[in-house]
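In: fold the following, please.
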Amino acid sequence: MLNESELATLRNRFKKDAEFLMQTRTHGDEDEKSQEEKDAKPLPRINRHSIFWIVASVAVTYYVDFLNNIIENDDIKSWWFNVGLVLLGICLSLAMFCIVYLEWYKGINHYELVYPAIPPVTTAAFIAASCSLNIALWPVWSFFTPLILFTQFMGVVMFISMLG
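Out: I've put the predicted structure just below:
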């Protein structure tokens, strides 16, 4: 068994090691953060990724005759379609509120800190809208419906992100 002086020596050694580890950890994090801040450049609003999804959305709209099918097709389940449109309207309204009013007018860049309920409500509305629209439009495009709607949603999201 350890005597009292050996125990005190062992305790001091662990204490010094812990202090050393805490110092290197905090200094390393500060150096890492400052280096990240130095290297961080804001991404351009218009990039290849955004352009790809917008062009893909326009192409899908044209090739599947999206608007004509939405207006004239009798196979669409209208109740689900209306619910999806309302939810999509809520989602887009919240996005525009954040972009136009909070960012442009008020100058609040981190609106999720001021209004913490907006991101989860918008996400829930977007997911529910996509499910409703998939159900409503399934009779029109069958198993292509999720791909078509995903491309359309991504085009809209990328277009909105270019505004902000």
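In: CA atoms for contacts and neighbours, from now on please.
Out: Fine.
In: helices and strands around the helix ranked longest in the chain, which ones?
Out: Using DSSP state H to define each element, the chain has its longest helix at helix 4-39. On a contact count with 3 or more Cα pairs under 8 Å, 6 or more residues apart in numbering; DSSP states H and E, helix 4-39 meets no helix or strand.
In: immediately after it, which helix or strand?
Out: Once helix 4-39 ends, the next helix or strand along the chain (criterion: DSSP states H and E) is helix 48-63.
In: from the chain's centroid, how far away is that next one?
Out: With Cα atoms, centre = their mean, to the nearest Å as the basis, helix 48-63 stands 19 Å off its chain's centre.
In: contacts for the next helix or strand after it, please.
Out: Heading C-terminal from helix 48-63, the first helix or strand you meet, by DSSP H and E, is helix 66-72. With Cα atoms under 8 Å, 6 or more residues apart in numbering as the test, helix 66-72 has contacts from 60-61, 76, 140.
In: and stretch 153-164, by the same measure?
Out: Identification of contacts with stretch 153-164 by Cα under 8 Å, 6+ apart yields 45-46, 50-51, 53-58, 99-100, 103.
In: any chance of a markdown table for these, columns distance to Ala125?
Out: Converted to a markdown table, the contacts of stretch 153-164 look like this (distance: Cα to Cα, whole Å):
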| residue | distance to Ala125 |
| --- | --- |
| Arg45 | 25 |
| Ile46 | 26 |
| Ser50 | 22 |
| Ile51 | 25 |
| Trp53 | 21 |
| Ile54 | 22 |
| Val55 | 25 |
| Ala56 | 24 |
| Ser57 | 21 |
| Val58 | 23 |
| Ile99 | 17 |
| Val100 | 19 |
| Glu103 | 21 |
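In: the structure of the following sequence is requested for comparison with the preceding one:
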Amino acid sequence: MFNDSELATLRNRFKRDAELLMQTTTSAVDGEKSQEEKDLKPLPRINKHSVFWIVASVAVTYYADFLHVIMENDDVKSWWFNVGLILLGICLSLAMFCIVYLEWFKGIQHYDQEYPAIPPITTAAFIAASCSFNIALWPVWSFFTPLILFTQFMGVVMFISLLG
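Out: This next block holds a predicted model:
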């Protein structure tokens, strides 16, 4: 099939290509910023994205008469709504624990490494709260309920991110 000189040529070509590939890979890695450099210059807290979601949340609250519906509408399933409130309270409590206590008082920047159970618990509580609120408010707004609640949740998340 191949004689010895052709195999040696092929092997040398692959070796050269591998060395060239390794040199470009290490130069690309050297060009990236280290984690310490990224931590020194934080991104701005207030940006277009967070302002949009907060303004959208306020607009939905006003135009959907959100607070009035929650307080006085008899179609709201109160048991599911109360479960959603408890789960949302757990989620917000864990977020405030991370932001206020761990980051502000203890100075821990990467609290997900110190307390690895917090992110999955917070995520699960948030998803369960959104499901509970969707079930509770579906009789009021029907298929608009997920859109309204998603806008509200994004507004809350963006507002909390401004604190952290």
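In: about what we covered before: and which of the contacts of stretch 153-164 of the first structure is nearest Trp80 of the first structure?
Out: Nearest to Trp80 of the first structure out of those is Ser57 (Cα to Cα; 22.2 Å).
In: distance of the residue nearest to Thr61 of the second structure when sequence neighbours are not counted relative to Pro116 of the second structure?
Out: Residue nearest to Thr61 of the second structure in three dimensions, not counting chain neighbours: Leu67, with 7.0 Å by Cα to Cα, 6 or more residues apart in numbering. Using Cα to Cα, to the nearest Å, Leu67 of the second structure is found at 35 Å from Pro116 of the second structure.
In: same question, Phe2 of the second structure
Out: Separation of Phe2 of the second structure from Pro116 of the second structure (Cα to Cα): 56 Å.
In: equivalent analysis for His68 of the second structure, please.
Out: If you measure His68 of the second structure against Pro116 of the second structure using Cα to Cα, the figure is 39 Å.
In: based on its surroundings, how many neighbours for the nearest residue to Ala56 of the first structure once chain neighbours are set aside?
Out: Leaving aside its sequence neighbours, Ala56 of the first structure sits nearest to Thr151 (Cα to Cα, 6+ apart; 6.7 Å). Applying other Cα atoms under 10 Å, we find 21 residues neighbouring Thr151 of the first structure.
In: what helix or strand is Thr151 of the first structure located in?
Out: Going by DSSP H and E, Thr151 of the first structure is part of helix 145-163.
In: now that helix on the second structure. Mean distance?
Out: Aligned to the second structure and superposed, helix 145-163 of the first structure gives a mean residue distance of 1.0 Å (mean Cα distance after the TM-score superposition for the first structure).
In: got the angle for that helix vs helix 48-63?
Out: Helix 145-163 of the first structure runs at 130 degrees relative to helix 48-63, counting by axes from the mean of the first three to the mean of the last three Cα atoms, to 10 degrees.
In: gap between helix 145-163 of the first structure and the chain center?
Out: In terms of Cα atoms, centre = their mean, the centre of helix 145-163 of the first structure is found 12 Å from the chain centre.
In: pull out the buried residues from that helix.
Out: Neighbour-count burial for helix 145-163 of the first structure, counted by 16 or more other Cα atoms under 10 Å, picks out 145-146, 148-159.
In: can you report how many residues lie near the aligned partner of Gly28 of the first structure in the second structure?
Out: Using TM-score structural alignment, the equivalent of Gly28 of the first structure in the second structure is Ala28. Neighbour count for Ala28 of the second structure, taken as other Cα under 10 Å: 10.
In: for Met22 of the second structure, see how far away Ala28 of the second structure is.
Out: Here the distance between Ala28 of the second structure and Met22 of the second structure works out to 10 Å (Cα to Cα).
In: again with Met154 of the second structure
Out: 43 Å.
In: ok, now Phe153 of the second structure?
Out: Using Cα to Cα, Phe153 of the second structure is found at 46 Å from Met22 of the second structure.
In: and if you look at Leu7 of the second structure?
Out: On the measure of Cα to Cα, Leu7 of the second structure and Met22 of the second structure end up 22 Å apart.
In: go on, Phe81 of the second structure?
Out: Applying Cα to Cα to Phe81 of the second structure and Met22 of the second structure gives a distance of 57 Å.
In: the residue lying closest to Gly155 of the second structure once chain neighbours are set aside: what's it in contact with?
Out: Nearest residue to Gly155 of the second structure in three dimensions, chain neighbours excluded: Ile54, at 4.3 Å (Cα to Cα, 6+ apart). Ile54 of the second structure is in contact with 154-156, 158-159, counting by Cα under 8 Å, 6+ apart.
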